[in-house]
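[1] What follows is a protein structure lacking sequence information:
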């Protein structure tokens, strides 16, 4: 059996894994090796498929402007970007997870979010203000909404390209097509000793002083989705990499009795193009299969009925949970519908003609008839739903004539008045849908990442043993493999931030352990 030796080993080539590797390399840990079972052309895990959004605590535009590349002085004068404090971030964590998030993890995530992003910026990662996704231009001013303003240049693709460049700069050795198979610990101390992997169909033993587990969740494994998330989840479309199939989670639980944490029945899932590939994302189209324009219109299932409140909150706080709502509908399908008032506000990268199939109708009746070819089972009910919705929206507008439609705030335009109330409200942005031609898009559920994972020490990112309740020496964890942060939902953009905060922390502490434990000889070249 071939074997190699390094100081710090990282498993997983997403944002969290690369952050851990770069942090360890920066700390002069000795040789750092990063492995991933995917081939190089699939590098980046789910991070590649994101829009590159980072949620951080900040002091407003003046705090962010020095690290972004797309704001000149003239543009800055027409931007409304309020501070998003640590208290704001924690309050959103508490509200969105219904108070279930792990307080220690949440506090570290929030307190170190700003520093982690600026650390990445210092390494050369380009950031921008996300005008296209996180702001609306209202009355000539860019209004950022929902506590989220930053993205990486060229989204997730740009993020992973940066990480690959930085890894070379810091001499991190990256081995693709290298799958982790078994974690070995010292039988006397319980400390990490080595990892058995398989590279190019041959066993490979990698000895190291420390390992960082950052191999993602189980969202690409239909069996585990059905087992943990529940019936029907094996039919959900995979939004990102097909390689996040949960083996490293199972391995950590099996081999080192890692403690499980978080909501194993929960996941991040979004409204996703029904015509997208079922079992993996498309690396060219990537995040553009997302269909997040639902607050601007209504969503109706194939029986012709609305089934959730499209305006219950700003999009950043709802998009990650509405995929579950769609999957729970007949056939796991629904139609998003808009009129000419909403259509101009749809983001082109998600709704341009080249990537989405559009159904048009000059009237709601015609739209309903055309949607039957796409799976609508009850066109009459579809029309009745719109009539009831419009009547309720009209009556609310008459009663609250002082309110102004504004997509960047919770504007209060609702379907619920003293004259009429719908069984399922639309609580904000409830304009009547009455100006044709009308547009419908067929959507399903796209699963992004799972919420169940491993318990870690918030201060060190060390994995905790289920047997002893103590940290397992030399074993760290970051990214989607960490459990306890998110329940049912998550504040948009906090996933990449979590990967950066705890990836950086894991790499730093792995490096400390490696350097304190002595120096290793450099590995043989493969």
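    Perfect, thanks for sending it. Quantities reported herein were computed from a predicted structural model and do not represent experimental measurements.
[2] contacts and neighbour counts: CA atoms only from here.
    Will do.
[3] I'd guessed residue 127 sits against residue 68; true?
    Yes - Residue 127 is within contact range of residue 68, at 4.8 Å (criterion: Cα atoms under 8 Å).
[4] Looking at those two, which one has more neighbours?
    The neighbour count for residue 127 versus residue 68, taken as other Cα atoms under 10 Å, is higher for residue 127 (28 against 20).
[5] Starting from residue 69, give me the distance back to that one.
    Counting by Cα to Cα, to the nearest Å, the gap between residue 127 and residue 69 amounts to 6 Å.
[6] let's bring in a second one:
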């Protein structure tokens, strides 16, 4: 929409979206010379933070091992440090993890930027924003032989998870004077001479045109819209549970498309995980938030309502399978499944996710009893369920008999597998002790969608249909397309949001200085 532009824009930078990426962009813009920054969000203030609020706060980053991470974290007394094992995580490993999970389809330039800038982004978050990082003992480590052993290439989280992360951002934004409008949806980008010069905002029942030297889109994907999920992800996705904010309905993507932005990425893909089946459908819970995740399946098995296993629960560390296995659950009859454990596994499960009061556990003293108890919860084939558990137990014992040298260890891919099953369990396969079984009913919780906008990774500029940057328009966060395909390594989303948020803010500052 072409409109006359004031001689002097009111703001140097406008950021649309109050989540992690948007907050990083606004704070980075201040760092790089913007003096007047406005942050907009259509949600009420109580919903500030977008999906970042609902995360565990995990950040995947390149690092050189424990000694490199200790200066970043606040929860490791010297007496404990000597009992912690954290292997280095190299740029090559980080890159390979993204590329192997995407089948090599991820945009290599985007990946390179995220990986190479990850460590600096963490340092900036700690020093400039004030984010309190911790080692994620509860989520990424098991205590084995008296030592805390981290696994899966990730170790960093934030104090109080996503809640703490967003609270820190909110305090930092206030401290540096970023102006924030809530319940103020941006509905249209204003174009002047081919450049983006402002946005149309609905505020107080009226439309208002607000001008700025640079606009940063950080309004998330479209996962909160059942209609758009059905359209782009396919039939059945309208039944997925929304894990986070109900306000991510694709607004930023479609505003950008209306001014010629190029779409990119996996429009049939998303991040989805095993989610408590007893949750509400259309929004996350701001109190329990990430605790509804049910990520313990590598320590047990999963069966659908026909009583059949449908994934290799031990194919890889949870970090590398959970974003895909939520989709696998949705594809099962009825869109749900049962996770099955015994008392031996129960002690290794995350208390935040599996403690009494957070999850309903269906307990039994035999497989037959458990099968009967699952019928009111949706199990349709009792005999098949009993057969599945019996065959799994037999296959684990056969493997143990043929490979006695293999030792169960949840901190490594231990190769303790099944023998003779058409669908194997490749690691951590122990028989389920029939005297102490329990089941948890899970469904698919959608986190964010993978399709979005094409950007220049060096500047976070949104690219137009011509392949050239649209002047004045930048983006960061889940709205970026081309980074993730089909699956993704846990903890990468917040890191990517910080990396491209910092870049977008830097470029906004550069453009604001030029226009002055």
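    Here it is on my side, so go on. Since we're looking at a predicted model, the values are computed, not measured.
[7] Which residue ranges of the stretch 251-400 of structure 2 form strands?
    Using DSSP state E, counting those that start in this stretch, the strands found in the stretch 251-400 of structure 2 span residues 263-264, 270-276, 301-303, 336-342, 362-364.
[8] Just give me the match in structure 2 for residue 127 of structure 1.
    Using TM-score structural alignment as the criterion, residue 127 of structure 1 maps onto residue 133 of structure 2.
[9] Nearest residue to that match in space, please, no chain neighbours.
    residue 158 (4.4 Å; Cα to Cα, 6 or more residues apart in numbering).
[10] Kindly provide the distance from the equivalent of that neighbour over in structure 1 to residue 79 of structure 1.
    Alignment note (TM-score structural alignment): residue 158 of structure 2 maps to residue 152 of structure 1. From residue 152 of structure 1 over to residue 79 of structure 1 the distance is 19 Å, taken as Cα to Cα.
[11] higher neighbour count, those two?
    residue 152 (25 against 18).
[12] Residue 443 of structure 1: what's it in contact with?
    271, 272, 273, 274, 275, 291, 333, 334, 335, 336 (Cα atoms under 8 Å, 6 or more residues apart in numbering).
[13] what residue of structure 1 matches up with residue 50 of structure 2?
    Alignment of residue 50 of structure 2 against structure 1 is given by TM-score structural alignment, with residue 45 as its counterpart.
[14] I meant to write residue 38 of structure 2 there.
    Match for residue 38 of structure 2 (TM-score structural alignment): residue 33.
[15] average gap between the helix or strand encompassing its match and structure 2?
    Assigned by DSSP states H and E, residue 33 of structure 1 belongs to strand 32-35. Following the fit onto structure 2, the mean deviation recorded for strand 32-35 of structure 1 is 0.3 Å by mean Cα distance after the TM-score superposition for structure 1.
[16] give me the stretch of structure 2 that stretch 219-232 of structure 1 matches.
    Against structure 2, stretch 219-232 of structure 1 falls on residues 223-236 (TM-score structural alignment).
[17] which residues sit in contact with the residue nearest to residue 432 of structure 1 when sequence neighbours are not counted?
    Nearest non-adjacent residue to residue 432 of structure 1, counting by Cα to Cα, 6+ apart: residue 390, 4.8 Å away. If you count contacts by Cα under 8 Å, 6+ apart, residue 390 of structure 1 has them with 431, 432, 433, 434.
[18] corresponding residue for residue 200 of structure 2 in structure 1?
    By TM-score structural alignment, residue 200 of structure 2 lines up with residue 196.
[19] Now do its match: how many residues are near it, please.
    Neighbours around residue 196 of structure 1, by other Cα under 10 Å: 17.
[20] before we move on, what about residue 391 of structure 1?
    16.
[21] How much space separates it from residue 132 of structure 1?
    32 Å.
[22] Also residue 309 of structure 1?
    24 Å.
[23] now do residue 81 of structure 1
    On the measure of Cα to Cα, residue 81 of structure 1 and residue 132 of structure 1 end up 14 Å apart.
[24] Which one's more surrounded, these two?
    Using other Cα under 10 Å as the criterion, residue 81 of structure 1 and residue 132 rank with residue 81 on top: 20 against 11.
[25] Give me the aligned partner of that one over in structure 2.
    Per TM-score structural alignment, the equivalent position to residue 81 of structure 1 in structure 2 is residue 86.
[26] ok, now which ones touch its match?
    65, 66, 149, 150, 151, 155.
[27] and with 10 Å instead?
    Residues in contact with residue 86 of structure 2 (Cα atoms under 10 Å, 6 or more residues apart in numbering) are 63-69, 135, 141, 148-155.
[28] Show me how far the lengthiest helix in structure 1 is from its chain's centre.
    If you go by DSSP state H, structure 1 has its longest helix at helix 494-516. Relative to its chain's centre, helix 494-516 of structure 1 lies at 19 Å (Cα atoms, centre = their mean, to the nearest Å).
[29] what does stretch 44-64 of structure 2 give?
    The answer for stretch 44-64 of structure 2 is 8 Å, by Cα atoms, centre = their mean.
[30] Ok, stretch 282-297 of structure 2 next?
    12 Å.
[31] against structure 1, where does that stretch fall?
    If you align by TM-score structural alignment, stretch 282-297 of structure 2 falls on residues 279-294 of structure 1.
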